[in-house]
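J.: Sequence and computational prediction follow.
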Amino acid sequence: MFRAILPEGQIVCERYGHEDEGLELYDEDDEFIGFVPYANLHALVDEDAYGEDERSIM
């Protein structure tokens, strides 16, 4: 799982695809969740980076 970090919050997705203008996010059923323009994307983090500790990684 991945976590897209945005100015307004976060979106969790199973996979993503790179497009010219941003990322397409998909859930575990391979259904489209949304599109995030690169200009609005602060980071894309693998969920494993969070581990069991909820401290901020930013």
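T.: That came in fine, so what should we check first? Computed from a predicted model, the values in this text were never measured in an experiment.

J.: can we go C-alpha only for contacts and neighbour counts from here?
T.: OK.

J.: and the closest residue to Tyr16 other than its chain neighbours, how far is that from Ser56?
T.: Among residues not flanking Tyr16 along the chain, Leu25 sits closest, at 4.6 Å (C-alpha to C-alpha, 6 or more residues apart in numbering). Distance, Leu25 to Ser56, using C-alpha to C-alpha, to the nearest Å: 22 Å.

J.: okay, now the one to match up with it:
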Amino acid sequence: MYRAILPEGQIQCERYDHVDDGVELYDEDDEFIAFVPYANLHALADEGLYEEDERSIM
């Protein structure tokens, strides 16, 4: 699992695809969740980062 970090929150997804203007996020059933423009994307983080240590990664 991944987390797309945005200015207004986070979106969890199973996978993502890079496209020309941003990333497309998909769930575990390979259903499209959201399109996030690169200008609004702060980071894409592997879910394992949150499970290993409770300190902030921001």
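T.: Cool, the structure landed. Treat the numbers as computed from the prediction; the structure is a model and nothing was measured.

J.: who has more neighbours, Leu25 and Ser56 of the first structure?
T.: Counted by other C-alpha atoms under 10 Å, Leu25 of the first structure and Ser56 do not tie: Leu25 has more neighbours, with 23 against 6.

J.: Could you check which residue of the second structure pairs with the more buried one?
T.: Taking TM-score structural alignment, the alignment pairs Leu25 of the first structure with Leu25 from the second structure.

J.: ok, that match - contacts?
T.: Cys13, Glu14, Arg15, Tyr16, Asp17, Phe32, Ile33, Ala34, Phe35, Val36 (C-alpha atoms under 8 Å, 6 or more residues apart in numbering).

J.: looking at this, it is in a strand?
T.: Yes: Leu25 of the second structure forms part of a strand when assessed by DSSP: H, G, I helix; E, B strand; the rest coil.

J.: The aligned partner of Tyr50 of the first structure in the second structure and Ser56 of the second structure, how far apart?
T.: Mapped onto the second structure by TM-score structural alignment, Tyr50 of the first structure lines up with Tyr50. According to C-alpha to C-alpha, Tyr50 of the second structure stands 8 Å off from Ser56 of the second structure.

J.: okay, and the common contacts of those two?
T.: Counting by C-alpha under 8 Å, 6+ apart, nothing touches both Tyr50 of the second structure and Ser56.
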